[in-house]
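Enquirer: missing the sequence, but the structure's below:
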């Protein structure tokens, strides 16, 4: 799953990472939520400091926040006032349980060889018609950033190939420029798929 360098970064920097001045992806979040029924159940994979889960809860959705880092989960719990499950992506074993999966800048840490299996776990966890939102850093070759975090650095074509013929439909992948935690210019892929 995630590399030790990735886990080590989040373990050692949980307080600063959770408290960073981060702009919520409101436009993407609102678009995702508008595709779900009112009060729908959403699992957030890699909730970080919990800001996205807090927004979804404020909009009346039933949210299950999760993170692979116990330290980040503790930060999210402090913000949300509710338990956050410590769970790696490859530990997701729910079936037909959620209307939506929100994975903003989290699945980008899954090794390329393991990503199809994780995507299948997510598909199984969604109810029929359920929606997956995920964002990735675009690139040609997997590697690490200056903090030692692993990234799968996918192209839109490779991501589309991974999803094709696997039970996902209405797949939409868009690209946009932005920045990452390191403030470096970043090309982002945003993906939406339906079970």
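Expert: Nice, thanks for sending it over. Not measured: the values here are computed from a predicted model. Numbering: from 1, shown residues only.

Enquirer: When you work out contacts or count neighbours from here on, use the C-alpha atoms and nothing else.
Expert: Noted.

Enquirer: mind listing the helices for the chain?
Expert: Secondary structure of the chain by DSSP state H: the helices cover 4-12, 14-19, 26-34, 51-58, 70-80, 115-125, 156-163.

Enquirer: Mind giving me the packing neighbours of the second one?
Expert: Put plainly, it is helix 14-19. helix 70-80 (3 or more C-alpha pairs under 8 Å, 6 or more residues apart in numbering; DSSP states H and E).

Enquirer: Now do the helix it packs on: which elements does it pack against?
Expert: Checking 3+ C-alpha pairs under 8 Å, 6+ apart, helix 70-80 ends up next to helix 4-12, helix 14-19, helix 51-58, strand 85-86.

Enquirer: quick one: buried residues of the second one?
Expert: For helix 14-19, the buried set under the neighbour-count rule, 16 or more other C-alpha atoms under 10 Å, comprises 14, 15, 17, 18.

Enquirer: Now the terminal residues of stretch 11-21, how far apart.
Expert: Stretch 11-21 stretches 19 Å from its first residue to its last (C-alpha to C-alpha, to the nearest Å).

Enquirer: In addition, the following structure is provided for comparison:
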């Protein structure tokens, strides 16, 4: 079973649960670090909620997601072309674009732990000089399956270990938050990585 199978089967419910989640506090930490009207990649865009928010603030946005159903909904919400792409495919066909910001909100957590350094390296190298990447993971140290989806949880130490293997970028900011969705008790590790 692929991670995307869950999203193909549950696209309407997932879209409804996430599209109106208030991400403003995180935007306020990320966007001031991105060049004004710069180019942002929404990597693993899900519903397209964040792509739309960035477009409305005057940024140029590219987006991709692994699920064809989420791609369809994100296209409808944002009006932009959204590619269907898995993070693992970036290892075979790295991004050629240069982005001022890359947004990986609750998306890299589906990449296997041993592949995360390679995937994050590709993303970091798709950033412009002084580029910024936001990442978030459920807080913890486990690799697990839930509802047919693979999750890689990270703590501060786990993220530090990954970043230590990647050249050309460094940790800029790190914080832990509670889940913003109603009825959820998850904690999230949030980080902003900057190119150096």
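Expert: Received, thanks. Nothing here was measured: the structure is a model prediction, and the numbers come from that model.

Enquirer: Adding distance to residue 122 of the first structure, write the helices and strands packed on helix 70-80 of the first structure out as TSV.
Expert: Listed next are those as TSV, based on distance: least, C-alpha to C-alpha, whole Å:
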stretch	distance to residue 122 of the first structure
helix 4-12	21
helix 14-19	25
helix 51-58	18
strand 85-86	16
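
Enquirer: Quick one: closest of these to residue 184 of the first structure.
Expert: helix 14-19 (16.0 Å; C-alpha to C-alpha).

Enquirer: So which bit of the second structure is that closest one matched to?
Expert: Mapped onto the second structure using TM-score structural alignment, helix 14-19 of the first structure spans residues 11-16.

Enquirer: Give me the mean distance between that stretch and the first structure.
Expert: Following superposition, stretch 11-16 of the second structure is found to deviate from the first structure by 1.8 Å on average (mean C-alpha distance after the TM-score superposition for the first structure).

Enquirer: Just send the helices of the first structure back as a markdown table, with distance to residue 169 of the first structure too.
Expert: Shown next, in a markdown table, are these (distance: least, C-alpha to C-alpha, whole Å):
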| stretch | distance to residue 169 of the first structure |
| --- | --- |
| helix 4-12 | 31 |
| helix 14-19 | 34 |
| helix 26-34 | 15 |
| helix 51-58 | 24 |
| helix 70-80 | 32 |
| helix 115-125 | 11 |
| helix 156-163 | 8 |
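
Enquirer: Tell me which of those lies nearest to residue 181 of the first structure.
Expert: Ranking the helices of the first structure by proximity to residue 181 of the first structure (C-alpha to C-alpha) places helix 14-19 first, at 8.5 Å.

Enquirer: Can you tell me what sits against that closest one?
Expert: By C-alpha atoms under 8 Å, 6 or more residues apart in numbering, the residues outside helix 14-19 of the first structure that reach it are 10, 48, 49, 50, 71, 72, 75, 76.

Enquirer: Map the fifth one across to the second structure for me.
Expert: Same thing as residue 71 of the first structure. Counting by TM-score structural alignment, residue 71 of the first structure corresponds to residue 69 in the second structure.

Enquirer: So the residue positioned nearest the centre of the second structure versus residue 171 of the second structure, what's the distance?
Expert: Computing the C-alpha centroid of the second structure and ranking residues by C-alpha atoms, centre = their mean puts residue 104 first, at 1.4 Å. Per C-alpha to C-alpha, residue 104 of the second structure is found 15 Å from residue 171 of the second structure.

Enquirer: before we move on, what about residue 24 of the second structure?
Expert: 21 Å.

Enquirer: higher neighbour count, those two?
Expert: More crowded of residue 24 of the second structure and residue 171, by other C-alpha atoms under 10 Å: residue 171, with 17 against 11.

Enquirer: Just the buried positions in stretch 44-63 of the first structure, please.
Expert: Under the neighbour-count criterion of 16+ other C-alpha under 10 Å, stretch 44-63 of the first structure has 44-57, 61-63 buried.

Enquirer: oh sorry, the question was meant for stretch 133-148 of the second structure
Expert: Neighbour-count burial for stretch 133-148 of the second structure flags 133, 134, 135, 136, 137, 138, 139, 140 (criterion: 16+ other C-alpha under 10 Å).

Enquirer: ok, now which ones touch residue 126 of the first structure?
Expert: Contact analysis of residue 126 of the first structure by C-alpha under 8 Å, 6+ apart lists 95, 96, 97, 98, 99, 100, 101, 195.

Enquirer: Near the residue nearest to the first one when sequence neighbours are not counted, how many other residues are there?
Expert: Spelled out, it's residue 95 of the first structure. Leaving aside its chain neighbours, residue 95 of the first structure sits nearest to residue 125 (4.2 Å; criterion: C-alpha to C-alpha, 6 or more residues apart in numbering). Look at residue 125 of the first structure: counted by other C-alpha under 10 Å, it has 22 neighbours.
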